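Asker: Build the 3D model from these lines:
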Amino acid sequence: MPLLVPPAPAPALRSVLAALGSPTAVREARPPALRAAQGPLSPEFPLPFHVLDGIIPSGRPPRTRLTGWRFLIRSGDRTVAAADTVLTADGWAFSHFCEGPYIASSQLAMRQAEAMTARYQPRLLSVPELYMLTLWLHDGPVADAGEPEAMPLPTDLLVPLAPAPPGIASHRPHRAADLLPLLTHRLTPPAVPLLSQPA
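Answerer: As a prediction, the model looks like this:
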């Protein structure tokens, strides 16, 4: 079934189009893949980008926060990079272009998700403590993808993108109820045994 890709905020899309249309509007140099691209560049597949905070046990439940929208950048029939936007005091603004393995991995995960029988709303979920990025398939297709804070439902699927942390298979869907406790366990420091007092 097709994914229910949420519409990006119009100012976020405009900021990416402006960055693509005017190289001088971007402070940093474009990545090599964009510089080498032939023909027009177009943004597609906007995905809300959430960051998972507080996964390390601290007495407070973990939460996600929306930090931006990521657009895949297409040149002809290839995706060559991504463009990230961020929410500023003045609204949505272009942040930076990026390239690397997560671009192809995002595409593969989206294709896998489109072959599933259930309909999901795709999002991206970053776990900074593990240097991990997942495709978050939200089991609530009518939900507002731009919520500032939202937590994955137990029935949501999380698909780790490659490269995934050691011991976690990339491109394998996991129920959020199964994967999130595993990530928390990985980040829990081991208990230090107390040394007995000298006699």
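
Asker: going forward, measure contacts between C-alpha atoms and count neighbours the same way
Answerer: OK.

Asker: residue contacts, the spatially most central residue of the chain?
Answerer: The centroid of the chain falls nearest to Leu124 when counting by Cα atoms, centre = their mean (2.6 Å). Residues in contact with Leu124, defined by Cα atoms under 8 Å, 6 or more residues apart in numbering, are 47-50, 133-136.

Asker: can I get those in CSV with neighbour count and distance to Ala93?
Answerer: Formatted as CSV, the contacts of Leu124 follow (neighbours: other Cα atoms under 10 Å; distance: Cα to Cα, whole Å):
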residue, neighbour count, distance to Ala93
Leu47, 25, 15
Pro48, 26, 14
Phe49, 26, 14
His50, 28, 16
Leu133, 26, 22
Thr134, 25, 23
Leu135, 25, 23
Trp136, 28, 23
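
Asker: Just the closest of these to Val80, please.
Answerer: Minimum distance to Val80 across the contacts of Leu124 is 16.3 Å, recorded for Leu47 (Cα to Cα).

Asker: Check which helices and strands the helix or strand harbouring that closest one sits against.
Answerer: Taking DSSP states H and E as the criterion, Leu47 maps to strand 41-53. Contacts defined by 3 or more Cα pairs under 8 Å, 6 or more residues apart in numbering; DSSP states H and E place strand 41-53 against helix 10-21, strand 63-75, strand 121-127.

Asker: one more to line up against the first:
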Amino acid sequence: MPLHLPPAPAPALRSVHTALGSPTAVHEARTPALRTAHGPLAPERPLPVHVLERGTAHAPAGTRLTSWRFLIRSGDRSLAAAETRLTADGWAFSHFFEGPYVTATERALREAELLSTPYQARLLSVPELYMLTLWLHADLTDDGAAGALDPQDLLVPLAPAPPGFAAYLPHRVSEFLPVLTHRLSPPPAPAAGLLDPIA
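Answerer: Next comes the predicted model:
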């Protein structure tokens, strides 16, 4: 089934085009792959990046939109990514970057396109675990900025995944979120008396 990509805010996309077209303005921030690229560079595959916010006993874990990310393609592959952030003046270009998450995102998107169920693609970051996942959202009508984690959504850890998580293995949110919550929970306090000094 085709993977649905929510439309990025027009100012976010424009800001990336402007950065790509102004090498003198962003030369210092460009990645080695972009500096040595031959041929045109195009921002593709816009993905809203959400951050997982910890839940409490009274409120489940939620998400917060922090940026829009675009894969920067040259020819038949992605060389880097561009990040845009919401500022007081609207969406603006933030920076270019490259590294393992660029190729991991591209691979996870390709694999998600082979699934029999259509999903909307997003990214979900878990900063405390240094983890990034492809979030396959079941509600195709959401605009990318809104929408909560649905129990039927899939989360796909991207490589490099933290210990205990298999990269590229999809998990239902209903099964994965309790594992994440457990990993994010602080260790229990020692029982009273265990740290008392020896008499």
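
Asker: what's the TM-score here?
Answerer: Structural agreement between the two chains, given as a TM-score (TM-score structural alignment, normalised by the length of structure 1), stands at 0.93; 196 aligned residues with a Cα RMSD of 1.7 Å.

Asker: Could you check how far the residue nearest to the centre of structure 1 is from Pro23 of structure 1?
Answerer: Remark: distance between Leu124 of structure 1 and Pro23 of structure 1 (Cα to Cα, to the nearest Å) = 27 Å.

Asker: now do Arg63 of structure 1
Answerer: As it turns out, when the distance is counted by Cα to Cα, Arg63 of structure 1 lies 36 Å from Pro23 of structure 1.

Asker: between the two, who's got more neighbours?
Answerer: With other Cα atoms under 10 Å as the criterion, Arg63 of structure 1 and Pro23 differ in neighbour count, and Arg63 comes out ahead with 15 against 12.

Asker: and the more buried one, what does it touch?
Answerer: Arg63 of structure 1 makes contacts with 52-55, 149-151, as judged by Cα under 8 Å, 6+ apart.

Asker: redo that, cut-off 10 Å
Answerer: 50-55, 149-152 (Cα atoms under 10 Å, 6 or more residues apart in numbering).

Asker: And for Tyr102 of structure 1?
Answerer: With contacts defined as Cα under 10 Å, 6+ apart, Tyr102 of structure 1 is in contact with 81-82, 108, 133-134, 161-164.

Asker: that's a helix at it, yeah?
Answerer: Yes - read with DSSP: H, G, I helix; E, B strand; the rest coil, Tyr102 of structure 1 is one of the residues of a helix.

Asker: Which one of the contacts of Tyr102 of structure 1 is nearest to Gln197 of structure 1?
Answerer: Comparing these against Gln197 of structure 1 with Cα to Cα picks out Ala164 as the nearest, at 43.1 Å.

Asker: nearest spatial neighbour of that closest one, skipping sequence neighbours?
Answerer: The shortest distance from Ala164 of structure 1 to any residue that is not its chain neighbour, by Cα to Cα, 6 or more residues apart in numbering, is 5.5 Å, and that residue is Ser170.

Asker: Tell me the counterpart of that neighbour in structure 2.
Answerer: Aligning on TM-score structural alignment places Ser170 of structure 1 opposite Ala167 in structure 2.

Asker: ok, Arg107 of structure 2 - how many residues close by?
Answerer: As a burial measure, Arg107 of structure 2 scores 14 neighbours (other Cα under 10 Å).

Asker: what's the spacing between it and Pro100 of structure 2?
Answerer: 11 Å.

Asker: okay, and the common contacts of those two?
Answerer: 158-159.

Asker: returning to what we had before: any chance of the helices and strands packed on strand 41-53 of structure 1 in CSV with distance to Ala89 of structure 1 as columns?
Answerer: Written out in CSV, the entries for these read as follows (distance: least, Cα to Cα, whole Å):
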stretch, distance to Ala89 of structure 1
helix 10-21, 13
strand 63-75, 13
strand 121-127, 23
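
Asker: of all those, which lies closest to Leu182 of structure 1?
Answerer: strand 121-127 (12.5 Å).

Asker: Check the mean deviation of the following helix or strand past the closest one from structure 2.
Answerer: Along the chain past strand 121-127 of structure 1, the next helix or strand (assigned with DSSP H and E) turns out to be strand 132-138. Once the two are superposed, strand 132-138 of structure 1 sits an average of 0.3 Å from its aligned residues in structure 2 (mean Cα distance after the TM-score superposition for structure 1).

Asker: ok, back up a step: tell me the gap between the strand holding Leu47 of structure 1 and the middle of its chain.
Answerer: In this view, strand 41-53 of structure 1 has its centroid 6 Å away from the chain centroid, taken as Cα atoms, centre = their mean, to the nearest Å.

Asker: same deal with stretch 170-179 of structure 2?
Answerer: Taking Cα atoms, centre = their mean, one finds stretch 170-179 of structure 2 lying 16 Å from the centre of the chain it belongs to.

Asker: Can you point out the buried residues in it?
Answerer: For stretch 170-179 of structure 2, the buried set under the neighbour-count rule, 16 or more other Cα atoms under 10 Å, comprises 170-171, 173, 177.

Asker: Could you do stretch 166-175 of structure 1 as well?
Answerer: By neighbour count with 16+ other Cα under 10 Å, stretch 166-175 of structure 1 contains the buried residues 168, 170-171, 173-175.

Asker: Could you provide those residues in a markdown table, with additional columns for distance to Pro11 of structure 1?
Answerer: Conversion of the buried residues of stretch 166-175 of structure 1 to a markdown table gives the following (distance: Cα to Cα, whole Å):
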| residue | distance to Pro11 of structure 1 |
| --- | --- |
| Ile168 | 36 |
| Ser170 | 33 |
| His171 | 32 |
| Pro173 | 32 |
| His174 | 33 |
| Arg175 | 33 |
